[in-house]
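Student: Only the shape, not the letters, is given here:
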């Protein structure tokens, strides 16, 4: 196997892990939230209600970004399935253009540039997850 294929496959596998565990964490917490909110309702304050709203909103953002990361992982696996980095990049660009996600690319971005872009998306997921956890803890403290 070539270096680009190994790198793309390894990044895709790690990315899938980083996309899935926050997804399950947020889904479990959001599923339990109505039960917790009803149990705490008599003591609920405006701040607790606001914290629950922030937690719910940041949870939804975390879910959305996690879904995008799963999609990106699949694209990296597609890229790794090609014999060369250029062919893999062209294939990914073709898929994105056919889906009307991005216009047809003028040039092929390198694997490293694609990884850097996905790492920025991963950072956004972590910020949203952090906000979700913090807001959930604030809401639970009331």
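Tutor: Happy to help now that I have it. Note that the structure is a prediction, hence the values are computed from the model and not measured.
Student: CA only for contacts and neighbour counts going forward, please
Tutor: Will do.
Student: All the helices of the protein, in order from the start?
Tutor: Using DSSP state H, the helices of the chain run over 3-40, 46-80, 85-98, 111-140.
Student: Which of these sits closest to residue 104?
Tutor: Evaluated with CA to CA, those place helix 85-98 nearest to residue 104, the distance being 5.2 Å.
Student: what angle do that closest one and helix 111-140 make?
Tutor: Relative orientation of helix 85-98 and helix 111-140, computed by axes from the mean of the first three to the mean of the last three CA atoms, to 10 degrees: 50 degrees.
Student: Residues touching helix 85-98, excluding its own?
Tutor: 4-5, 75, 78-82, 102-105, 108-111 (CA atoms under 8 Å, 6 or more residues apart in numbering).
Student: Same question for stretch 103-122.
Tutor: Outside stretch 103-122, the residues that touch it by CA under 8 Å, 6+ apart are 4, 8, 11, 18, 65, 69, 72, 85-86, 89-90, 93-94, 96-97.
Student: right, and out of those, which lies closest to residue 132?
Tutor: Nearest to residue 132 among the contacts of stretch 103-122: residue 65, at 13.1 Å, using CA to CA.
Student: put this beside the first:
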């Protein structure tokens, strides 16, 4: 892969990750702002199932926020990779940052851009599952 193609791919992936980290945060914030309005229109909730659904929604929201934070961190790491001329130098820079932060030990060999992107896609899937849990539990709690 040429330098420009590598930098374009890493940069575009980082930009997409920024969007993927932001939209769940905005939806959760909107739901939190709408919760008092929903509570006024539905009346007091006396059912224990509703309380359990709100708890599950809160756990889903917190998990989504945590995954969004990790995705944002990954986006910044991909931007760091894209700032280097080639894939090996970018990967080494990311590995060095992670080792200095004591988040990961220094690896024997650097992973390719595609391997790193696959790991981040797994993280995106976990975020989407947590967000789906939040959305489903919020709907159940709102209509009970």
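Tutor: Structure's in. What do you need? Predicted, not measured: the structure shown is a model, and the values here were computed from it.
Student: Just the buried residues from the contacts of stretch 103-122 of structure 1, in ChimeraX please.
Tutor: Of those, the buried ones can be selected in ChimeraX as follows, counting by 16 or more other CA atoms under 10 Å:
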select :4,8,11,18,65,69,72,85,86,89,90,93,94,96
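Student: for the contacts of stretch 103-122 of structure 1, which one is nearest residue 56 of structure 1?
Tutor: Of the contacts of stretch 103-122 of structure 1, the one sitting nearest to residue 56 of structure 1 (CA to CA) turns out to be residue 65, at 14.3 Å.
Student: returning to that earlier point: just the helices of structure 1: most buried one?
Tutor: Across the helices of structure 1, the average number of neighbours (mean count of other CA atoms under 10 Å) peaks for helix 46-80, which reaches a mean of 20.
Student: Pull up the aligned stretch in structure 2 for that one.
Tutor: Mapping helix 46-80 of structure 1 onto structure 2 (TM-score structural alignment) gives residues 48-82.
Student: in the superposed pair, what's the mean gap between that stretch and structure 1?
Tutor: Comparison of stretch 48-82 of structure 2 with structure 1 after fitting gives an average deviation of 0.4 Å (mean CA distance after the TM-score superposition for structure 1).
Student: which residue sits farthest out from the middle of structure 1?
Tutor: Ranked by distance from the centre of structure 1 (CA atoms, centre = their mean), the top residue is residue 42, with 35.4 Å.
Student: which non-adjacent residue is nearest the residue nearest to the spatial centre of structure 2?
Tutor: Most central in structure 2 under CA atoms, centre = their mean is residue 68, positioned 2.7 Å from the mean C-alpha point. Residue nearest to residue 68 of structure 2 in three dimensions, not counting chain neighbours: residue 21, with 4.6 Å by CA to CA, 6 or more residues apart in numbering.
Student: corresponding residue for the one you found in structure 1?
Tutor: By TM-score structural alignment, residue 21 of structure 2 lines up with residue 19 in structure 1.
Student: pretty sure the residue nearest to residue 68 of structure 2 contacts residue 73?
Tutor: No - counting by CA atoms under 8 Å, residue 21 of structure 2 does not reach residue 73; the two are 9.5 Å apart.
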